[in-house]
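**Student:** Take a look and give me a structure for this.
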Amino acid sequence: MFNQKERVSIKIDDSCLYYRYIPNSAAKYTLVFLHGFLSSSFSFRKLIPLLKTDYALLLIDWPPFGKSKKSKAFLYSYENIAASILRLLRSFQFESVVLVGHSMGGQLILNMLKQKPDAAEKIILINGSAYIPRFKQSLILASYLPFAHRLVKRLLEKTGVEGNLRSAVYEHEKINQEMVAGYMEPFLSEDIFHGLIRFLRHREGDLSSVEIQNIQTPSLLIHGEFDKIVPFHIGKRLAQDLPNSRLVMIEKAGHLLPEENPEEICRHLNEFVSVEKGDRTKNFL
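**Tutor:** Here you go, the predicted model:
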């Protein structure tokens, strides 16, 4: 958890990004965390105490999620969200960055590298999503209906936060009230449903295999064996497309690896970050 010595800030510009920065003057690397769809930086809370001694940490709620503003003027495309995050990183002027993305956060990282290939020295994709096409035109047109946000709200309420967590977590006994409350909090305001409608409307399809194959950044892919949200075969396909990547499978785990296996994630992360360029070999499962 964050203590009073850790900096908590809000970056307000045309992208209205909310972030939390935990500095570490002795650290070589800054880890930048991007959460997944329907989530927030809350999902990384178990990693923070395991990593903050060795790294500076920047956790970002990317719009329209978490505590970032749900602006009606903002373009909720991957391209624009990625560009906004890159502007935020430039404002910090970090020397050595490792981008860490969970689920759709991984897709944002790939978009960032498409725009700025040297945005990070290394990337880590945890259950990284990929190859998802744009929403059908009929859904995009439906998003302009005045009551569309209510339909999205009702759709999410059918399964509820706990139901979604049961789909995302392999061992259901790991789901507790803290988790349920943390993932529910961003959805207590009506603004999120208006933001989701705009995200549905603006989001492009994921990057193509050809675009991914052009990304040369050293990459570690960590994937849960029994991920129902982003199946393991997606991780294998990503590993084949990313030319400088390694894939690790976490056994008996689902989609929410930062919740389910934080210690194992940190072990693989530390090993990957500590290896210098030129010392790694491609390793697929």
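
**Student:** use CA for all of it now, contacts and neighbours both
**Tutor:** Fine.

**Student:** So which residues of the chain form helices?
**Tutor:** 48-51, 78-92, 104-115, 137-142, 148-168, 177-184, 191-202, 209-213, 232-241, 257-260, 262-274 (DSSP state H).

**Student:** can you list the ones you listed in CSV and add distance to residue 98 and mean neighbour count?
**Tutor:** Formatted as CSV, these follow (distance: least, Cα to Cα, whole Å; neighbours: other Cα atoms under 10 Å):
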stretch, distance to residue 98, mean neighbour count
helix 48-51, 13, 15
helix 78-92, 11, 17
helix 104-115, 10, 23
helix 137-142, 34, 12
helix 148-168, 25, 16
helix 177-184, 25, 14
helix 191-202, 26, 21
helix 209-213, 18, 15
helix 232-241, 18, 19
helix 257-260, 17, 22
helix 262-274, 8, 15
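
**Student:** Also this sequence, please, to line up against the first:
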Amino acid sequence: MGAALRTTVEDLLGRLRGLISSQLARRERLSEDALAGYLSAWATPAAMGAFFQLVHQVGAADLLGRTSLELGSSRVPTLLLWGELDEITPVEEGRRLARSLPASSLEVIPEAGHLLPEEAPEALARAVRSFLRRTPRKY
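**Tutor:** I've put the predicted structure just below:
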């Protein structure tokens, strides 16, 4: 990898580290190993390129809008889990998505941000278990 590209990737990873840390409502829940795992998924130019291409093609603001339009006719039970303090995709986006999905239910996890598995694993597991118990087996 050329020096200029390496610098760009390192700069973007540094920004991503800051973004992940700033979006955690409970930073103490994310270990350095877990943070390194999230960052390693983005550590290649191919991964970053794919993400930026998606954002460019779809537009970040329209990503959820298009998804909800495409899924709006679905009757499959869907659980939407959202962190109350998520600033990347705020709760209002979850509410909007839930309104557009007839068979969905939205559960907002208190005091959690964007990374629910790291910040509120117990609450996430309870919500999924509850959803599975009340969802008909035909799905």
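
**Student:** quick revisit: reformat the helices of the first structure into JSON lines and put distance to residue 226 of the first structure next to each item.
**Tutor:** Output for the helices of the first structure, formatted as JSON lines (distance: least, Cα to Cα, whole Å):
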{"stretch": "helix 48-51", "distance to residue 226 of the first structure": "25"}
{"stretch": "helix 78-92", "distance to residue 226 of the first structure": "27"}
{"stretch": "helix 104-115", "distance to residue 226 of the first structure": "17"}
{"stretch": "helix 137-142", "distance to residue 226 of the first structure": "29"}
{"stretch": "helix 148-168", "distance to residue 226 of the first structure": "9"}
{"stretch": "helix 177-184", "distance to residue 226 of the first structure": "20"}
{"stretch": "helix 191-202", "distance to residue 226 of the first structure": "27"}
{"stretch": "helix 209-213", "distance to residue 226 of the first structure": "24"}
{"stretch": "helix 232-241", "distance to residue 226 of the first structure": "7"}
{"stretch": "helix 257-260", "distance to residue 226 of the first structure": "11"}
{"stretch": "helix 262-274", "distance to residue 226 of the first structure": "16"}
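
**Student:** so which of those helices comes closest to residue 60 of the first structure?
**Tutor:** Nearest to residue 60 of the first structure, of all the helices of the first structure, is helix 78-92, at 8.3 Å by Cα to Cα.

**Student:** what does that closest one correspond to over in the second structure?
**Tutor:** Across the second structure, nothing matches helix 78-92 of the first structure (TM-score structural alignment).

**Student:** Check which helices and strands that helix is in contact with.
**Tutor:** Helices and strands touching helix 78-92 of the first structure, by 3 or more Cα pairs under 8 Å, 6 or more residues apart in numbering; DSSP states H and E, are helix 104-115.

**Student:** Summarise which helices and strands the helix it packs on is packed against.
**Tutor:** Using 3+ Cα pairs under 8 Å, 6+ apart: helix 104-115 of the first structure touches strand 30-34, helix 78-92, strand 97-102, strand 122-126.

**Student:** Make JSON lines out of those and add distance to residue 263 of the first structure.
**Tutor:** Listed next are those as JSON lines, based on distance: least, Cα to Cα, whole Å:
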{"stretch": "strand 30-34", "distance to residue 263 of the first structure": "16"}
{"stretch": "helix 78-92", "distance to residue 263 of the first structure": "27"}
{"stretch": "strand 97-102", "distance to residue 263 of the first structure": "15"}
{"stretch": "strand 122-126", "distance to residue 263 of the first structure": "13"}
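
**Student:** List the contacts of the residue nearest the centre of the second structure.
**Tutor:** Nearest to the mean C-alpha position of the second structure, by Cα atoms, centre = their mean, lies residue 114 at 5.9 Å. Neighbouring residues of residue 114 of the second structure by Cα atoms under 8 Å, 6 or more residues apart in numbering: 23, 24, 82, 83, 85, 86, 87, 88, 89.

**Student:** The last one: how many residues sit nearby?
**Tutor:** By the measure other Cα atoms under 10 Å, the count of residues near residue 89 of the second structure is 15.

**Student:** And the second one, by the same measure?
**Tutor:** Applying the criterion other Cα under 10 Å, we find 23 residues in the vicinity of residue 24 of the second structure.

**Student:** ditto for the fourth one
**Tutor:** Residue crowding around residue 83 of the second structure was assessed by other Cα under 10 Å; the count is 25.
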